[in-house]
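> no sequence for this one, just the structure:
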């Protein structure tokens, strides 16, 4: 049975606290443990078959192969493809080891080409102690990827889709080598299928290979220091790629007259500054993941410009082969490519000071329709409901021109299959917090944002997996608001803040309950007390107690608005029942009645629209007015559990959830040591089954 959603979230948070999900201690993708599986298979002398990514049409996906081709597909292990001893890795790894197959994933293979330059990162992604033959072989392989804030270990079997014994997708130039095809299969499993790898940007895979810093440089208006930045990136452990201008109506064929492929991803494999006669020329070396097809303009393999450089430079740089790799000038690169993507394990390449150490803060959260999906800043009434993050920049900034903070916002779809993921236009806005607002607890309201101007923001909202901005923030306190373009767009996101200076960051939604445990106050009005007791005696049994059914009749007769379900009344009795007999005596009823009347007054006060229900904004205000400040995550959960399908909250549901929130917090306070609660299994079951 799958884990309960809330339980899964709690376990994930705890695992992260204890170091799970790091590159050295990755999480298990789909709960598959490589070492346990391997021990079992070797003991049983069996070959692995992965039922979570089965060797059939479901794993190929839709739209990649014609029905006639699908009928010919055979899933074969390397030893059955080759009919002799296959190799996992043969004579090291190189970008020239492989070529693209029948899935449009040049973006992934361009990143794979970049990966081959970084041996330490390659060993992290591709554990080298794996083999296609021998006593340790059991048809089981594993690879590691960074996925939305954590590293995962992905297990696969080695059955590959083939037609006429030839792999359909990524294939090695040397048919005896299989690491490219197996790595591609593991990534296809993460995406949902091979077809789900169609179309993308190299930045997506580069990020999943490093888990580090991503920067996209638009080449339509390049910075004067572009070459310096590229050289710093080249010296660091970074991946670089670029993409050509997409195909237009006037473009015919797969290639342009200059040899480039429109809308195609290329790997940056080298940078070189040469002396051409008396002029310095900045050259970029690029590689086509097809493994063939090259640029034929200036500085291409057969360009006469190579005769203008020294023999030494020419022999060192130039290789005349149709291997997909070529040189071109930085100016031509900016002319024919749309952007350069840079991704590194650390943000070292951003800084000209090699001794600089960047600090990282990472937060996972969700935009949820009706509660925390407030849209862009032009939606003045709802923008403030977006998640908010406070950041305090300490230290000294050398000048107003020094960029000291990089903010990354990545959206994560809830869909299992990548092709079904709906990407929204996303971005973030940063506001400075003045001294008088620094002590404010909880979210800043709409009035704060209407009276403050942003000090930084994404240049434009983008419909992409990730947006980043490199910013200058002077010492002080700020609030960062990640948002979608429109309200009520539900998605998960990951916010990462890299800082040169010492910073303190935290979520601003109000994780702690502010004095939520309230003691029943003595009613000063004797008439109110007498009315309450008269009502209680009217409905109580001969023992002067009310059970859930009697309570339902009582509430229905007095609250006017609708009625409480019998389950809601049972829950109320359980929450207030101190004797555990399933009934409320006059004192317990008095405490319940006091709370019910209080929440009824709060409901009426906060129902400014006078619809008889609370919108999600009104709900948050109502809880705050009741003395309870809650996090966005808890608010989202409460709406799912207690709200109507419209996203609004009725009086009955508001009273039920407020009682539960207040009571459960009191139980925690009574049982905890100040931080945690420890329960035996029987205690846990006793508590959870009767609250």
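Received the coordinates, thanks. If you're wondering where the values come from, they're calculated on a predicted model, not measured in any experiment.
> from here on, just use CA atoms for contacts and neighbour counts.
OK.
> in contact with residue 269, which residues?
Counting by Cα atoms under 8 Å, 6 or more residues apart in numbering, residue 269 makes contact with 114, 240, 284-287.
> ok, structure two:
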């Protein structure tokens, strides 16, 4: 007799079936209801049988996917949360709702209103939606359905695919985190799960910036507009613009400070602007009305335009009735002046064209030309800080060549050095800035240029993941300098230029060592030695001499022959131009005393500071003898393959060979020879 135990997260206890027989039987169950099925023999051994549904082992249905640090109220509910698939929650699950507005997000017990509000971008633009769900919709009733989804997010210049299964956290039999107003639609909770996996767990989504989530979902440009502090003309221009773009752009508004009398708004809460309309009052006055959605899913507005507010008396019954009938659950209308008094900022994502180009919201022009480059601020080398510091010229520098009069966005994204890309380090963002000067490339003084006023620059350094500058740039070269406010702040950045016209962006690499003045005057020929190595994390990636682990770097022995009067040392790393590590090297004399390590003394030659380049080299004079070359990355625990070339110029005339290159050999496959 065999007992079949069917385990499902939807059932409180295993369901048992019994089969007769005295030999093991191999069989499979293909059903969307069960997570795992096992055949249990009477003697107690357990054999797994596939359910046909995908199970994500990297992001399991367990507490580790819910919380890590137990620093939020979510940790108190973990033991009550179960994981169910959509077909166990709904009788007719589907990815997207039949009516678009029924896809409005509602927040559960997770504090991620900022993410839910940003998801409205996907409802405004099909291109964003197809980016987030690159494989399109699916049907849970399809025979080939396996419970597997892949979502895509933009992270630091690249689109990252995140694959999940469709098991979702529930309390009872209802979703406990985000869900749509149409509770048969599951695109939002699935996207939320993928975003939680990207950040390490659901708890990591507790509190954040709408702008950051919009950036991850769109990969484009995002602007934040403060309310209440600007001039009236600026405010008018801003609200006219959001009225114009209401159908094309995702718009959110936030409350960042407590408001007396409207505490139901909630301090530090994000909302979605779902509609904007101009209406005329009974006495002919034009009002701008904004429809705001609260992701809590309930109306929380008790101002002049609340359910029983006096504002509605200003409108005709027909207009009032129309506006009220258009509201969904959790929405409310508020007039512009009252909106400005009670909300702190508006955040909006730029639209894109059919070809995928970002559209400038102010001019409507397509930013069809894009150039981008990665870089780093490194302590003691290229982390010069703001213009307040004398070390500002040490910051990374870039040439931007504008080939035709263009409308340009200069965009700077930061990623702290300690950010692995899989978790959000909210507390480790630096205040960053960006400045640009118009220069004559081949004749300009760096210090003089940087002391002058830039043609465009950030008014202040900002603790944002992304900042940008906007302006019209004339033909020619411009010097771009990204910086952190404090010097020696280490981090990576991604510089992107979007333009209406043709442009070229390139890094100004540190100057190579100046050749010795007598290099080309000496007689002799070059002899080459080529050495290969690898920096491997935990074994041979010791970093620069600033770190105690320096001694574990590879030590490459080489010999300088007699008659040599000049040595050229070259270190080349195996990488593409955008992802170069900062590399350099030191050379040590090998002592005759065996008990002494070559690294115990000072180097006799060096190629420093470390440079973000595929190749660095140094000319030096070394006496004949034994040496050790120690190549290193600036920071420890960075991996790469490298090649070191030692070229020694010796007093020997080169042989004048007259051999010619023969034809290429044609390889013959072993199998063809056997045939």
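Arrived safely, thanks for sending. None of the values given here were measured: they were computed from a predicted structure.
> where does the TM-score land?
Their TM-score after superposition, calculated using TM-score structural alignment, normalised by the length of structure 2, is reported as 0.67; 527 aligned residues with a Cα RMSD of 4.6 Å.
> before we move on, the earlier item: narrow the contacts of residue 269 of structure 1 to those in strands?
Secondary structure of the contacts of residue 269 of structure 1 is defined by DSSP state E; positions in strands are 240, 284-287.
> got JSON lines for these, with distance to residue 172 of structure 1 and neighbour count too?
Written out in JSON lines, the entries for these read as follows (distance: Cα to Cα, whole Å; neighbours: other Cα atoms under 10 Å):
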{"residue": "240", "distance to residue 172 of structure 1": "22", "neighbour count": "30"}
{"residue": "284", "distance to residue 172 of structure 1": "26", "neighbour count": "22"}
{"residue": "285", "distance to residue 172 of structure 1": "22", "neighbour count": "21"}
{"residue": "286", "distance to residue 172 of structure 1": "20", "neighbour count": "25"}
{"residue": "287", "distance to residue 172 of structure 1": "16", "neighbour count": "28"}
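> counterpart of residue 395 of structure 2 in structure 1?
Taking TM-score structural alignment, the alignment pairs residue 395 of structure 2 with residue 386 from structure 1.
> could you do residue 439 of structure 2 as well?
Per TM-score structural alignment, residue 439 of structure 2 is aligned with residue 433.
> now do residue 212 of structure 2
Structural alignment (TM-score structural alignment) places residue 212 of structure 2 against residue 204 in structure 1.
> could you do residue 243 of structure 2 as well?
Residue 243 of structure 2 is assigned residue 231 in structure 1 as its aligned equivalent, the criterion being TM-score structural alignment.
> what about that match, which SS state?
Residue 231 of structure 1 carries the three-state label helix when classified by DSSP: H, G, I helix; E, B strand; the rest coil.
> I'd say it and residue 268 touch.
No. When contacts are counted by Cα atoms under 8 Å, residue 231 of structure 1 is not listed as touching residue 268 (11.7 Å).
> compare neighbour counts for these two and give me the winner.
In terms of neighbours (other Cα atoms under 10 Å), residue 268 is the more surrounded of residue 231 of structure 1 and residue 268; the figures are 26 against 15.
> before we move on, which element is the aligned residue in structure 2 for that one in?
With TM-score structural alignment as the criterion, the equivalent of residue 268 of structure 1 in structure 2 is residue 273. Assigned by DSSP states H and E, residue 273 of structure 2 falls within strand 269-280.
> mean per-residue distance, that strand to structure 1?
Here strand 269-280 of structure 2, set against structure 1 after superposition, deviates by a mean of 1.3 Å using mean Cα distance after the TM-score superposition for structure 1.
> buried stuff in that strand?
Neighbour-count burial for strand 269-280 of structure 2, counted by 16 or more other Cα atoms under 10 Å, picks out 269-276, 279.
> gap between the residue nearest the centre of structure 2 and residue 465 of structure 2?
The residue at the geometric middle of structure 2, judged as the C-alpha nearest the mean C-alpha position with Cα atoms, centre = their mean, is residue 155 (1.9 Å). Here the criterion is Cα to Cα, to the nearest Å. By it, residue 155 of structure 2 lies 11 Å from residue 465 of structure 2.
> same deal with residue 316 of structure 2?
Look at residue 316 of structure 2 and residue 465 of structure 2: by Cα to Cα, they are 46 Å apart.
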